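Trainee: got a predicted model here, sequence first, then my questions.
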Amino acid sequence: MINLCFHGIGTPPDDVPAEEAAYWISADTFRRVLDLVAVRPDVHLSFDDGNTSDLTVALPELVERGRAAEFFVIAGRLGRPGSLSAADVRALRRSGMGVGSHGMDHRVWRRLTPPQVHTELVEARDRLQEVLDEPVVTAACPLGRYDRTTLGALRRLGYARVYTSDRALARPGAWRQARFSLRAHDTADDVAGWLRHGERYPVRAADQVRTFVKGLR
């Protein structure tokens, strides 16, 4: 299977950090990609960061096409300008979307100290669970980065599934799920190429080896 990850849709606000703005795509590209994968049940859709475009742009397009997606929210940004509010997160959930944790402060989850692990993996999840009044059992690694210690902590804390940004195919049912994150310069044609990527067995095998090794760091 293949996991596609979106971030912001439209023009990024001026205060969006450059490293995040690089992942914003146009609404037209977003719609083209949704149409491309409309009949592909093997394609999982997700959104990182909790930008307001998740609710104002992405949700209507998903609902129109009968597609579900998972939204990974930065708990520390809830209610800030340009970010989802608690009510917005509940609206996504009521619409049949999944909600997972993207940490507290969009901090890279490599080489965290124990207090930082608690903030990013425990406190952030607790905050989202209070908003939703239900368990939050999935997470996405900020900027796609992780190490063996991070993965071990996520397992101990009971996360049922963890998403990365390894630009590789994913094995259905696997605990760690690689994703292809769209960048500002990516097009629907690029995504079509990623989908064809999954049809070549040698590439699939290479992806599995590469992501396995990365998790040993």
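Mentor: Yep, that arrived. Numbering: from 1, shown residues only.
Trainee: C-alpha only now, for contacts and for neighbours.
Mentor: Noted.
Trainee: and for residue 1, the neighbour number?
Mentor: Using other Cα atoms under 10 Å as the criterion, residue 1 is surrounded by 18 other residues.
Trainee: ugh, wrong one, residue 5
Mentor: Taking other Cα under 10 Å as the criterion, the count of residues near residue 5 is 25.
Trainee: so who does it touch?
Mentor: Each residue near residue 5 by Cα atoms under 8 Å, 6 or more residues apart in numbering is listed here: 45-48, 179-182.
Trainee: out of those residues, which is nearest to residue 38?
Mentor: Using Cα to Cα, residue 45 comes nearest to residue 38 of the contacts of residue 5, at 11.0 Å.
Trainee: got a list of contacts for the helix or strand hosting residue 130?
Mentor: Here residue 130 sits within helix 124-132, counting by DSSP states H and E. Contact partners of helix 124-132, identified using Cα under 8 Å, 6+ apart, comprise 74-76, 86, 89-90, 93, 101-104, 135-136.
Trainee: in the protein, which strand is the longest?
Mentor: In terms of residue count, the longest strand belonging to the chain (DSSP state E) is strand 43-49.
Trainee: what's it packed up against?
Mentor: For strand 43-49, the packing partners by 3 or more Cα pairs under 8 Å, 6 or more residues apart in numbering; DSSP states H and E come out as strand 2-6, strand 70-73.
Trainee: try this one next to it:
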Amino acid sequence: MRAVTVNLALHGIGRPARQLDPGEDERWVTVEQFEQVLEAIQDKAHVHLTFDDGNESDVEIALPRLVDRGLTAEFFPLAGRLGQRGYLDRAGLRELARAGMEIGSHGWEPRDWRRLDDRHARRELTDAPKLLGDLCGRPVRRYSLPFGAYDKKVLTRLKQAGATRVYSSDGGAASQDGWLQARTELSHDLDDDWLDDVLVAGHRRAGNWVSRVFRRPVR
């Protein structure tokens, strides 16, 4: 049977230190909810945590709790937001890398990659991971799709850019060795029942992620 992974996507934790974009609060969880997630996945080797955007809560809240539990995660900052209020600065990015966390790219700014011209595609898919890699001291070759949006052209550009793994927001389980990985986004109203459904039912639905390729809606 093919090995599977349940990827969970987090954004901000705790009280935001910046003004949130419209709708962003729906993907912001409390510290208590985050600790609830960590408790639920502690002994589940098939569950993988990812963090988008590069909010400062990645270092201030998430990192010490991950380290205390011996867990690792994957972080996808926006390269163009480093050092801005409420976001990671360069020192914070290096701290994540030193702690053994994986660093990937979420692009330069929140943009729909399906609508990029060649110049902006180069900035989002090449310049952003290069900056992040230079700062953390190792190549950055994994990507998280902004808004979870993609089509065939986006995936082709990512392959040309040298992407070794790409994360969507399709939900459900993913093949452990798959290049395109489905994720389930955590929302502000998550509870134990929701987590049980995602971690157990999501694992049971392994393999269904293939049928979702290329059908992401405009957000």
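Mentor: Thanks, I have the structure now. Everything numeric in this text was worked out from a predicted model, so none of it was measured.
Trainee: what span of the second structure lines up against the longest strand of the first structure?
Mentor: Residues 47-53 of the second structure are where strand 43-49 of the first structure aligns, taking TM-score structural alignment as the criterion.
Trainee: from the chain's centroid, how far away is that stretch?
Mentor: Remark: stretch 47-53 of the second structure is offset 4 Å from the chain centroid, using Cα atoms, centre = their mean, to the nearest Å.
Trainee: before we move on, back to that, buried stuff in the helix holding residue 130 of the first structure?
Mentor: 124-129, 131-132 (16 or more other Cα atoms under 10 Å).
Trainee: can you tell me how far the alignment partner in the second structure of residue 169 of the first structure sits from residue 41 of the second structure?
Mentor: Counting by TM-score structural alignment, residue 169 of the first structure lines up with residue 173 in the second structure. Relative to residue 41 of the second structure, residue 173 of the second structure is positioned 15 Å away (criterion: Cα to Cα, to the nearest Å).
Trainee: comparing these two, which residue is more hemmed in?
Mentor: For the pair residue 173 of the second structure and residue 41, the greater number of neighbours falls to residue 173 (29 against 16), based on other Cα under 10 Å.
Trainee: please enumerate the helices of the second structure.
Mentor: Using DSSP state H, the helices found in the second structure span residues 31-41, 57, 63-68, 90-98, 118-122, 128-136, 152-160, 192-196, 202-204.
Trainee: give me the mean deviation of the third one from the first structure.
Mentor: Its aligned residues in the first structure lie a mean 0.5 Å from helix 63-68 of the second structure after superposition (mean Cα distance after the TM-score superposition for the first structure).
Trainee: what is the corresponding segment of the first structure for that helix?
Mentor: If you align by TM-score structural alignment, helix 63-68 of the second structure falls on residues 59-64 of the first structure.
Trainee: name the residues that touch that stretch?
Mentor: Contacting residues not belonging to stretch 59-64 of the first structure are listed as 31, 34, 68-69, 92, 95 [Cα under 8 Å, 6+ apart].
Trainee: quick one: terminal-to-terminal distance for stretch 180-187 of the second structure?
Mentor: 22 Å.
Trainee: who touches it?
Mentor: Outside stretch 180-187 of the second structure, the residues within contact range by Cα under 8 Å, 6+ apart are 6-10, 26-29, 165-175, 198, 209.
Trainee: try it again at 6 Å.
Mentor: Contacts with stretch 180-187 of the second structure, where a contact means Cα atoms under 6 Å, 6 or more residues apart in numbering, come from 7-10, 26-27, 166-171, 174.
Trainee: now the residues you listed in TSV, with distance to residue 120 of the second structure?
Mentor: Formatted as TSV, these follow (distance: Cα to Cα, whole Å):
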residue	distance to residue 120 of the second structure
7	28
8	28
9	25
10	26
26	28
27	26
166	19
167	20
168	20
169	22
170	25
171	28
174	29
